[in-house]
Each structure stands twice: as structure tokens, then as C-alpha cells.
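Peer 1: I'd like to go over a predicted model; first the sequence, then the structure.
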Amino acid sequence: MDNPRIAVIISSTRATRFGEIPARWIYELALARGDMELELIDLRDYPMPFFDEPASNAWVPARNETALRWQRKVAQFDGYIFVTAEYNRGIPAVLKNALDYSYPEWNRKAAAFLGYGSVGGARAVEQLRLNCVELQMAPTRTGVHIQGADFFDALQNGRNLDAIPYITENATVMLDELYWWASVLSAGRAASSEFSAPRLRGADDTLVA
């Protein structure tokens, strides 16, 4: 069996974002395992407008060219690590928008989470778990949360994330879970003909294969 393909998604596009630092850190940690293929995905490279399609692409093909490019990229992976900030107890709007622009591409894939900020981004991550369940994804139990003084030390003083004891330990467990789910679900998708996402409808409301 081939190694599962995993996307590490930087889920904030702010000019002053912190997200690149933990995203590159978890990317390198996962890459060092040697049992996954990794790609770092930056939502800055997919500047989609706020969702303005006729419907979800579960039912109607998207029209926006950037959205179509995003859907093709999402479809390439067996699992995802979402690296997210917490804004007002929720996920960044740009991440929610990116989730909404795809549907079948997420189905029966694995999802893991690295949150940072107030209470380690825990409230944003829990919201994100619910979004992922609705998109028919399998969230890992364990997440990584950079919180409190550790977050501010890393943000303001450039503290190395490896120096935070609980971070690497949690990340190792999370990556173990992600590898298992991504591998099992990949095999399941390949073997099963019983499940299929809703068929797409074209602009004239005819079914598109």
C-alpha cells in the first residue's frame, strides 16, 4: 500500500499570521516519520470569494475558477492537518469558506488539528471537528493545542515549539492516529463501490456523471 497523502493546511491568510510557524513545524515532524507523503497548502494561494455558488458542489459544479482549482487540490489527499487560529471562539472565515467550496473531495478522508491562541484554539478546533463530520470526514481524537504563555512566547519571542514538552508528545499521538485513519479509509474507498457522494447537477439541472 502506498503511503497516505496528507495536506497540512495553513488556515489563516492574515498578513501578521502566526500559522506558518506551527504549520511548518508539524509538516517537518510528519515528514520525518517517513510513512506519509506531505504537502503544505496555503489558503493565500486560493483567494476564493465568499461562497456565492448556486449550491454546494455536492449538487452543482462550481463556476469559480479558483474554487475549481481548490477542489482539484483537495481531492488529491487521503487526509488533512488543519492548522488554525481561534477568532472569537471560532475558526477563521477563510477556512470555513474553503471547507464550504468542496464536498465530495473531503468525503471519507481523515482530519487532524493543530490549534493555537486562547485556550490553545480548543473552541475553534471543536467547531472544526463538527464541520468535518458534516463533510463526512473522520477526525482524530488527539489534537495539538499551543496555548497560554507558550503561545505568546512563541508568537512574541520566537520560542522553538520543540521546547514545549507537551507539544511534541501530543503531535506524535495525533500523527499516529492520522496515519491509521488515512490508511484505512484510503483502502476502504478503493475497495468499496457501495458509497458515492451525491451526483452533480449541471446548470440545466441534468445529472453530471
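Peer 2: Received the coordinates, thanks. Numbering: from 1, shown residues only.

Peer 1: switch to C-alpha atoms for all contacts and neighbour counts from now on
Peer 2: Fine.

Peer 1: Quick check, central residue of the chain?
Peer 2: The centre of the chain sits closest to F82, judged by C-alpha atoms, centre = their mean, with a distance of 3.5 Å.

Peer 1: So that one lies in a strand, does it not?
Peer 2: Yes: assessed by DSSP: H, G, I helix; E, B strand; the rest coil, F82 belongs to a strand.

Peer 1: Look up how far S196 lies from it.
Peer 2: According to C-alpha to C-alpha, to the nearest Å, F82 stands 25 Å off from S196.

Peer 1: So what's the residue count around F18?
Peer 2: 20 (other C-alpha atoms under 10 Å).

Peer 1: Correction: the previous question concerned P165.
Peer 2: 9.

Peer 1: Would you map the helices across the chain?
Peer 2: With DSSP state H as the criterion, the chain has helices at 20-33, 65-74, 93-100, 122-134, 148-157, 165-191.

Peer 1: Comparison target, given below:
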Amino acid sequence: MTRIGIVIGSTRPGRLGPQVAEWVHEVAARRTDAAFELVDLAEFRLPLFDQAVPPAMGGTGGPGAQAWVRTVGSFDGFVFVTPEYNSQLPAALKNAIDFVHAGWADKAAGIVAYGAAGGAGSTAQLRQLCGLLGLADVPAQVSLHLGADFEDFRVFAPAASRTHSLEDLLDRVVGWTTALAPLRRARTTSPG
């Protein structure tokens, strides 16, 4: 069965990402066309990117980085749950992305972003990274606003319309992931 990782893209104390990711997971769990699993970057405790040889050239990093690379490799697609800090992608998510190279290729990704401007800045940067890594980011997205989708800016309380947007995003992530399966198979079975 197709496996989709729901990546919590923030590691800071007091983060809102787990609340949003749990919502994504609850909505996704109603589906029968893919298996969805939460992936919390905080559990990997990745150091600041420190590899002498980059992953694109065969670098593997320490045990935490290797566990992260294996985790990414085990999924067929992703839903990134990301805040924006100063209208930018969180450093923890960018750092985690840098530890992996081939594991992103020929997979699909959706973006659920939140922040004062609905995560627009982090979404734009994440889309650029996806393109560079061969990760097909679907055009549907979910933008959550701190003032409208969180009570007192701390408790996630999305409107029903947000669920419809998320369902559309999940439809596309699963569809694109399925469509890219022959490319992933060809890459893993080709000699070399």
C-alpha cells in the first residue's frame, strides 16, 4: 500500500505543528487508498548539517541522519506541516531536507502551512526545494492563519472549509504518488 509521511516541520518547544499534524492524520486516516504516518523531526535530533561529503555525493552522516534518511526512503510521498518563522521556512525542516538526496526523488508532496500570513513564505521556499530535489509538489495546499484557525494563537480550531481543502490536497498527493510509482520502481531496479 502507498505510504505517505506527515512530516512535522518544527522542533521548537511550544510548537503548534503537532496539533496541525494530528488533524491532518485524523482526516487522512479515513482514507483507504494510502497509509498515513506521523513523522516528527524532533524525534531525530538532527545536528546542524555537518556532513563533509554531501548526500548527493554519497555522504551518509551519523546515526541520527542515517535513521532520518531511512525514514524518508520508506515513504512514497509526503505531507509537510510547516510553520513560517519570519516569513521563512523553519531552519529545522530545511536542515532535515539537506540530509537527504535520492530519497526525495520521484515522490509527491503536499504542504499544510500555518502562520500569520498562512505560511505563504515557507510554502514558497518549500516548493522551490521540492523542485530542486525531484519531489513533485501538488498545486493544492492548505494555508492556516494564526488569527483565524487558532484560538488565542495556541489551540488549533480549523473551520470546516479547511477540511475540504485538506481532502483535496490528500487526493492529489495520493494520485500523484501513485502516478510516480513507475519512476520510483525504475530507479530502484535499474543497474548501477
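Peer 2: Structure's in. What do you need? Computed from a prediction, not measured in an experiment: that's the story for all the values here.

Peer 1: returning to that earlier point: make a markdown table from the helices of the first structure and add distance to L200 of the first structure to it.
Peer 2: Output for the helices of the first structure, formatted as a markdown table (distance: least, C-alpha to C-alpha, whole Å):
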| stretch | distance to L200 of the first structure |
| --- | --- |
| helix 20-33 | 33 |
| helix 65-74 | 14 |
| helix 93-100 | 15 |
| helix 122-134 | 18 |
| helix 148-157 | 43 |
| helix 165-191 | 19 |
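
Peer 1: what's the matching residue for the residue nearest to the centre of the first structure over in the second structure?
Peer 2: F82 of the first structure maps onto F80 in the second structure, with residues paired by TM-score structural alignment.

Peer 1: same deal with N64 of the first structure?
Peer 2: Alignment note (TM-score structural alignment): N64 of the first structure maps to G62 of the second structure.

Peer 1: P165 of the first structure too?
Peer 2: Matched to the second structure by TM-score structural alignment, P165 of the first structure sits across from A160.

Peer 1: how near is its match to W23 of the second structure?
Peer 2: Taking C-alpha to C-alpha, one finds A160 of the second structure at 12 Å from W23 of the second structure.

Peer 1: cool, D76 of the second structure as well?
Peer 2: Taking C-alpha to C-alpha, one finds D76 of the second structure at 21 Å from W23 of the second structure.

Peer 1: Over to R15 of the second structure?
Peer 2: When R15 of the second structure is compared with W23 of the second structure (using C-alpha to C-alpha), they lie 15 Å apart.

Peer 1: And R30 of the second structure, by the same measure?
Peer 2: For R30 of the second structure, the distance to W23 of the second structure - C-alpha to C-alpha - is 12 Å.

Peer 1: more neighbours, these two?
Peer 2: Neighbour count, other C-alpha under 10 Å: between R30 of the second structure and W23, W23 has more, with 17 against 11.

Peer 1: Tell me the counterpart of that one in the first structure.
Peer 2: Looks like W23 of the second structure aligns to W25 there (TM-score structural alignment).

Peer 1: Mind listing residues that contact stretch 3-11 of the second structure?
Peer 2: If you take C-alpha atoms under 8 Å, 6 or more residues apart in numbering as the criterion, stretch 3-11 of the second structure is touched by 17-18, 21, 24-25, 34-42, 74-83, 90, 92-93, 174.

Peer 1: Could you tell me where it falls in the first structure?
Peer 2: The alignment of stretch 3-11 of the second structure onto the first structure (TM-score structural alignment) spans residues 5-13.

Peer 1: Stretch 121-136 of the second structure too?
Peer 2: By TM-score structural alignment, stretch 121-136 of the second structure lines up with residues 123-138 in the first structure.

Peer 1: what comes up buried for the matching stretch?
Peer 2: Within stretch 123-138 of the first structure, the residues scored as buried using 16 or more other C-alpha atoms under 10 Å are R123, A124, V125, E126, L128, R129, C132, L135, Q136, M137, A138.

Peer 1: Quick check: the farthest pair among the residues you listed?
Peer 2: R123 and Q136 (20.3 Å; C-alpha to C-alpha).

Peer 1: Please work out how many residues are found near the match of N64 of the first structure.
Peer 2: A count of nearby residues for G62 of the second structure, using other C-alpha under 10 Å, gives 12.

Peer 1: Now for G17 of the second structure: which residues touch it?
Peer 2: Here G17 of the second structure is in contact with I8, G9, S10, V81, T82, P83 (criterion: C-alpha under 8 Å, 6+ apart).

Peer 1: One more pass at 7 Å, please.
Peer 2: Counting by C-alpha atoms under 7 Å, 6 or more residues apart in numbering, G17 of the second structure touches I8, S10, V81, T82.

Peer 1: Sounds good, over and out.
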